[in-house]
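# Pasted the sequence and its predicted model underneath.
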Amino acid sequence: MFRALVSVLLVISAGPAAAAQLDAASINDAAAPSAKPSRHDQTSASIARLEILLDRAHFSPGEIDGKLGENAQKALVAFADSNGLSFDKVVTTDLWNKLSASSDGAAIVNYEIAEADVKGPFLKKLPAKMEAMKSLPALGYTSPREALAEKFHMSEALLQAINPGQKFDKAGETIAVANVLVSGNPAPAARVEVDKTRQTVMTYDTADKLLAFYPATVGSTEKPTPSGTLKVTAIQKDPTYHYNPKYRFRGVKSKKPFTIRPGPNNPVGSIWINLSAEGYGIHGTANPGKVSKAASHGCVRLTNWDANTLAASVKRGTPVSFVGSQRGT
């Protein structure tokens, strides 16, 4: 078990690279972030590389955006602690070296856009309200850029920044992307732990070794998650979303049940891990940038890619324990 994450605020600087153009070379050549006060909303080549390394080590920073946000900080703390390294608000040489040695290959690589990436169909706009989604034939991406950003675990803003002028709509063109598809899935999980306070999901093996870490949105004060230990009962890829009026979700006025068709922008994303409590599960999301930053309707929300990775690590019967207290939102 790794130490508490509460009140951890890093003071890592974006460094000189922040002012330079953000591109593949600057990210691949980036050294460890320096230990100076920094704005956590500032994009940095060294932070982008750090996030990619964390992702490949199965300590997900959530959406890779080049910023030292809460999710990247939580992943970094978990990685340091699980490797027995000292950590006090600074990426030490030992920590950076351990992270760099955890996987091989450049942080940013070239990728040739495939026909499937631009084929669609794409939504003109994702409706904000659930009720407006029920008439759509599918809840696909809104653009090839969104599809490619999610494929490589990136924010659309970072993908665009390292590919200036690219429209991402022509097969055969080469773009720069985060090199995150080389690490495969973590080892099968003996158990899953959902921390309501820290807004995290972690998997462990039979020896209680931490295998993988994911930032999460875990319920809300209005719709809290369960307590105690549940079990995985089913895993459904590309789920159809079923709304029941008894849920009484804020902003949904329908008094009748309705369904929303599958797709990555479905309210539960591209995967549903059903739990042994009616109506509760672990699932993906249409808004990866809001994981840990917005309330859920009682379930556990991950990025689509993290939810799919978790689904590959669990099976029917895997215990899922809920610890901590519900964080107010």
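Perfect, I can see it now. Note that the coordinates shown come from a computational prediction; the quantities given were computed from them, not determined experimentally.

# CA atoms for contacts and neighbours, from now on please.
Fine.

# ranges for the strands of this protein?
For the chain, applying DSSP state E gives strands covering 108-112, 174-178, 191-195, 200-204, 210-215, 217-218, 228-237, 241-243, 258-260, 271-275, 281-283, 300-301, 319-323.

# need the ones you listed in CSV with mean neighbour count and distance to H153, can you?
Shown next, in CSV, are the strands of the chain (neighbours: other C-alpha atoms under 10 Å; distance: least, C-alpha to C-alpha, whole Å):
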stretch, mean neighbour count, distance to H153
strand 108-112, 16, 12
strand 174-178, 21, 7
strand 191-195, 22, 22
strand 200-204, 23, 17
strand 210-215, 26, 13
strand 217-218, 30, 17
strand 228-237, 17, 18
strand 241-243, 18, 23
strand 258-260, 18, 25
strand 271-275, 25, 16
strand 281-283, 26, 16
strand 300-301, 30, 16
strand 319-323, 19, 25
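
# Identify the residue nearest Q199 in space, chain neighbours excluded?
Nearest residue to Q199, sequence neighbours excluded (C-alpha to C-alpha, 6 or more residues apart in numbering): A216, at 5.1 Å.

# List the contacts of that neighbour.
Neighbouring residues of A216 by C-alpha atoms under 8 Å, 6 or more residues apart in numbering: Q199, T200, V201, V291, S292, V300, R301, L302, T303.

# putting a second one here so we can go through both:
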Amino acid sequence: MYKAFVSVACLGLATAGLVSASEAQNVAAPRAASVSPIDMNVLHVQVILGKLGFSPGVLDGKRGQSLTAALRGFQEARGLKVTGEIDPATLRELHPYRAWRPTRELIVAPSTAKGPFTNPFPDDPVAQSKLSALNYKNLLEKLAEQFHTTPATLVALNGRDARLGAGAKLVFPNALPLSRDYPADLSDQWRATLGGLNVTADQPEAARIVVDKSDGVLRVYDKADKLVAQFPATMGSSSDPLPLGKWTIKGTAYNPTWSYNPDLLKTADQSDPKVEVPPGPNSPVGVVWIDISKPHYGIHGTNEPSTIGRAESNGCIRLTNWDAARLSLMVKPGTPALFQA
């Protein structure tokens, strides 16, 4: 296993609000959040693409840049005309997988509902360093991440007055994995993390990966140089651009502790001390860090999945926690990584 501590020169610049613990007792979202009806046809396409390895980001039943990118990747991989649209040819290619329904009705298990949760949740890394873990803030946030969606989407699927807690029967986007038979050499803790994020165990082996800034995606190719997976990504900014060039994967840290060093972060308060920020799904680097051969840079998860592809970062590559965890099953030390504009 790779080091459990990571020191990085990159961090997301955007944040977003989430519901408070009191609001989370019912399936309720912030008043500013959209609870518009879900387009179930779009959600069905998102679900199938995600299970096939072409992640649309959050499963929300909405068209947008992440779904367009996922469609383009899938179309390229299947030899279709690349349109980025849900066109007839693409629907025919998706048709054999129609049994993967867009939603599942499930009962919230007591083990899921009990937490632990971290609320109130400090935004400051120095304050975060005093905590034992950066857990989910509440059950609504936890369920949203487990099913690769947003709190607002769960509200739209279940209504504002639906009960939230152990034993509650709720409708979720169908992010359930195709298998949970994770590699035996992984730690029990990491296997539990993969299961909690509904990551499918059986993944293709990456012969190389390409991070493409122009398209805002990370692509995975197998030994036959076939595109086998694609994930939306946040990568760099005008002040901290993506480090272009040829790199290699050095290793992977699971549920890492983040070594916060303000000297490496242009947006940090330079009066802050260096501290160790504990692990957890709400860590600024998410649940996994995939180290690359450029010092202080890597591919990692996020505490704000809905911002992937829309926010900026300080040079690193951010994926949703579930996509970063999935990628960790595909790569290994020595895997080539091309970062291109």
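Yep, it's here. Small disclaimer: the values here were computed from a predicted structure and weren't measured.

# picking that back up, among the contacts of A216 of the first structure, which one sits closest to A234 of the first structure?
V300 (15.1 Å; C-alpha to C-alpha).

# Show me what the closest one lines up with in the second structure.
Alignment note (TM-score structural alignment): V300 of the first structure maps to I317 of the second structure.

# Surely that match and T302 touch.
No: judged on C-alpha atoms under 8 Å, I317 of the second structure makes no contact with T302 at a distance of 9.9 Å.

# what's the closest of the strands of the first structure to F87 of the first structure?
strand 210-215 (17.3 Å).

# Distance check, G279 of the first structure against T233 of the first structure.
12 Å (C-alpha to C-alpha, to the nearest Å).

# who are the neighbours in contact with the aligned partner of D60 of the second structure in the first structure?
Under the alignment (TM-score structural alignment), D60 of the second structure pairs with D65 in the first structure. Counting by C-alpha under 8 Å, 6+ apart, D65 of the first structure touches T43, A48, M154, S155, A157, L158.

# mapped onto the second structure, which of these are still contacts?
Checked against the second structure using both residues aligned by TM-score structural alignment, their matches' C-alpha atoms under 8 Å, the contacts of D65 of the first structure keep these contacts: T43, A48, M154, S155, L158.

# Derive a PyMOL selection command for the buried subset of those.
To isolate the buried members of those in PyMOL, using 16 or more other C-alpha atoms under 10 Å:
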select buried, resi 43+48+154+155+158
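
# what's the farthest-apart pair in the kept ones among the contacts of D65 of the first structure?
Across those (C-alpha to C-alpha), the longest gap, 12.9 Å, separates T43 and M154.

# Next, count neighbours for the alignment partner in the second structure of K290 of the first structure.
K290 of the first structure maps onto T307 in the second structure, with residues paired by TM-score structural alignment. Per other C-alpha atoms under 10 Å, the neighbour tally for T307 of the second structure reads 21.

# The residue in the second structure sticking out farthest from the centre and V126 of the second structure, how far apart?
What lies farthest from the middle of the second structure is S271; by C-alpha atoms, centre = their mean that is 31.2 Å. Using C-alpha to C-alpha, we find S271 of the second structure at a distance of 11 Å from V126 of the second structure.

# Ok, D39 of the second structure next?
Taken as C-alpha to C-alpha, the span from D39 of the second structure to V126 of the second structure is 42 Å.

# Between those two, tell me which one has more neighbours.
V126 (16 against 12).

# Now check the second structure for the residue matching D169 of the first structure.
Under TM-score structural alignment, D169 of the first structure pairs with G165 in the second structure.

# That match contacts I107, doesn't it?
No: counting by C-alpha under 8 Å, G165 of the second structure does not reach I107; the two are 9.3 Å apart.

# For the stretch 101-250 of the second structure, which segments count as helices?
110-113, 125-128, 139-146, 151-158, 188-196 (DSSP state H, counting those that start in this stretch).

# In the first structure, which residues correspond to the last one?
Correspondence between helix 188-196 of the second structure and the first structure is not established for any residue, with TM-score structural alignment as the criterion.

# Then the second one?
Taking TM-score structural alignment as the measure, the first structure aligns residues 130-133 with helix 125-128 of the second structure.

# Please apply the same query to the first one.
Aligning helix 110-113 of the second structure against the first structure (TM-score structural alignment) gives residues 115-118.

# Average offset of that stretch relative to the second structure?
Superposing on the second structure and averaging over aligned pairs (mean C-alpha distance after the TM-score superposition for the first structure), stretch 115-118 of the first structure comes out at 1.6 Å.

# quick one: contacts of that stretch?
Contact with stretch 115-118 of the first structure is made by P144, A147, L148, F168, D169, K170, A171, G172, as judged by C-alpha under 8 Å, 6+ apart.

# Thank you kindly, that will do.
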